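1. Pasted the sequence and its predicted model underneath.
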Amino acid sequence: MLNIGCHLSISKGFYKAVKEALSIDANTFQFFTRNPRGGKAKALDLEDIKKAKELMEINNFAPILAHAPYTMNLCSAKPDIRKFAKNMLKDDLERLKHIPNSLYNFHPGSHTGQGIEKATEQIINALNEAIQEDTDTWILLESMSGKGTEVGRSLEELIQIIEGVQYEKLGVCLDSCHLYSSGYDLVNDLDGVIEEIDGIIGLERIKAFHLNDTKHGLGSNKDRHELIGEGLIGLEAIVNIITHPKLSNLPFILETPNEVKGHGEEIKLLKETLGI
């Protein structure tokens, strides 16, 4: 079974988002926890979430992915931005206690000139402070392309954070565009990349996968997503990823430059290619 979906808005509620996912033959989706360019979060409608949960269960949904806002930078050089980010992180983790079958994904951040060592320490400290005894959500660091001062451009940077946090449910959300752009050759050496991921991170910590083609080449460190099959990764390599026995059970989330209808066409393309 292919667990696949795309990014959907929850502005009109979770139940509507689940219905929208079903309309494009998806069985998972990703949503922003709050305004992606700000810090405001809409109040949760617990009755709506209950209806959404029932519909997801009926339709055998894979875990859904809650994406932190882009403004959440736990390793900024500016203390006020770090404080703002940590408060968002705490609030998001509290809110996710009410959202069933959800994973929490965030960009590790940009060190803004401090250097990777200082940034890693700040991210670890923020996570250790924000995670409470009753936190039970898998928290995922996203693999990044490595543009600018991004943290998380390599598996080694990600595992350094994971090993410093006193919480068992800390994992990784891989991104095909980001991995390829940061130098991991998913096209010509997928097995080798997976072996490297397993050796450094451990496949048991890989909980989700952003499925994107890319506009830029291997090792470019540029983050420009492309439609499935129209970029430099290509349809064949994308299909190899989603059918690989060590990855195939993951929820795959499309973040390609498309609208919901277009994502539906991409899902149709992949399922037709797979004969399902």
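-> That came through fine.
2. From here on, just use CA atoms for contacts and neighbour counts.
-> OK.
3. Where do the strands of the stretch 51-200 of the chain begin and end?
-> For the stretch 51-200 of the chain, the strands defined by DSSP state E, counting those that start in this stretch cover 64-67, 102-106, 139-142, 170-175.
4. Indicate which one of the ones you listed is closest to Ala26.
-> strand 64-67 (11.0 Å; Cα to Cα).
5. Check what contacts the closest one and list those residues.
-> Contacting residues not belonging to strand 64-67 are listed as 28-33, 101-106, 208, 251 [Cα atoms under 8 Å, 6 or more residues apart in numbering].
6. ok now it, how far from the chain's centre?
-> 7 Å (Cα atoms, centre = their mean, to the nearest Å).
7. Could you do stretch 171-178 as well?
-> 7 Å.
8. still on that earlier bit, which one among the contacts of strand 64-67 gets closest to Lys86?
-> Distances from Lys86 to the contacts of strand 64-67, taken by Cα to Cα, are shortest for Phe106, at 12.0 Å.
9. quick one: contacts for the nearest residue to the closest one once chain neighbours are set aside?
-> Using Cα to Cα, 6 or more residues apart in numbering and skipping the chain neighbours, the partner closest in space to Phe106 is Ala68 (5.1 Å). Listed by Cα under 8 Å, 6+ apart, the contact set of Ala68 reads 32-34, 36, 89, 92, 104-107.
10. one more structure, for comparison:
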Amino acid sequence: MFYIGSHISSAKGYEAMGKQALKLGAGTFAFFTRNPRGGSAKAIDPADVERFQGIARENEFGKIVAHAPYTLNACSDKADTRRFAGETFRDDLKRMEYTPGNYYNFHPGSHVGQGAEEGIRLISEMLNASLSRDMTTTVLLETMAGKGSEVGRSFEELKEILDRTELSEKLGVCLDTCHVWDAGYDIVGDLDGILTEFDKVIGLNRLKAIHLNDSLNDRGSHKDRHARIGEGHIGWEAFTRIINHPALRDLPFILETPNDDAGWTDEIARLRAARI
């Protein structure tokens, strides 16, 4: 199966998200658990979730990939911000259990001058206070572009977070194509080499999802500016290799390209046509 989709608004609930995914031609989707730039979260209706689960089963959806709010920064230099991050993170994990067995993706955070090592310690501290043995959700660390003081700009930084987390079996990685390109990884000219490096440092068994985005910038720019598929510096041919690569092809692919519904429908159709 080719599990590809885009971000969908969660404002109208789970059933509406499932129906919207079908309209786009998607077999998975991503959604923000709450206001992406705030703290409010809509109450979950179990009946709405049950209707969505029926849609997902009937249409053989892949795992859905929830996204934490952008305001969540577990390694801030401000105690209040770290406290908000922990409380939001734990609440989101409880909410994820309404749709068990799926993915919850988050940006590791920005150390804002404290240094990557301290940032990694604080992120791991939050994870150790939040993960539980009975949770069914897999939490995904997202690869970052290295903009400013972002943590997660290298496979080694993500590996250190994994190693410091006690229940690390509950963790995986979401690879963002724009981010790793902007971080300096040559997924255009040496995709096999980059995946071999990922496997050596982290392990391909940890790779659970792909954010499929082109980049407006040259490799190594550390800027994180997404482009539509085939309209940036990564390019269409590289994306056809990515979606068909044996190590990646069965993962959920999530489009975060600057598009509207018509644009995502077109991208999903073109990528499906390129699937071998």
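-> Yep, it's here. This structure is a prediction, so every number in the text was calculated from the model and none was measured.
11. Quick check: buried residues in the lengthiest helix in structure 1?
-> In structure 1, taking DSSP state H as the definition, the longest helix is helix 79-95. Going by neighbour count (16 or more other Cα atoms under 10 Å), the buried part of helix 79-95 of structure 1 is 81-83, 85-90, 92-94.
12. Determine which two of those residues are furthest apart.
-> Pairwise distances across the buried residues of helix 79-95 of structure 1 peak at 20.1 Å for Ile81 and Glu94 (criterion: Cα to Cα).
13. where does the residue in structure 2 sticking out farthest from the centre sit relative to Glu15 of structure 2, distance-wise?
-> Most distant from the centre of structure 2: Ala47, at 26.7 Å, with distances by Cα atoms, centre = their mean. Distance of Ala47 of structure 2 to Glu15 of structure 2, computed by Cα to Cα, to the nearest Å: 9 Å.
14. Write a ChimeraX command that selects only the buried members of the contacts of Ala68 of structure 1.
-> Applying 16+ other Cα under 10 Å to these leaves a buried subset, and the ChimeraX line that selects it is:
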select :32,33,34,36,89,92,104,105,106,107
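15. what would the contacts of Ala68 of structure 1 look like in CSV with distance to Ile116 of structure 1?
-> Listed next are the contacts of Ala68 of structure 1 as CSV, based on distance: Cα to Cα, whole Å:
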residue, distance to Ile116 of structure 1
Phe32, 26
Thr33, 27
Arg34, 27
Pro36, 24
Leu89, 21
Asp92, 25
Tyr104, 23
Asn105, 20
Phe106, 17
His107, 14
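16. Out of the contacts of Ala68 of structure 1, which is nearest to Glu265 of structure 1?
-> Using Cα to Cα, the contacts of Ala68 of structure 1 come closest to Glu265 of structure 1 at Phe32, 22.4 Å.
17. Can you tell me the closest non-neighbouring residue to His263 of structure 1?
-> Cys6 (6.7 Å).
18. Please confirm that the one you found is located within a strand.
-> Yes: under DSSP: H, G, I helix; E, B strand; the rest coil, Cys6 of structure 1 falls within a strand.
19. thought it was touching Pro251?
-> No: at 10.1 Å, Cys6 of structure 1 does not count as touching Pro251 under the criterion of Cα atoms under 8 Å.
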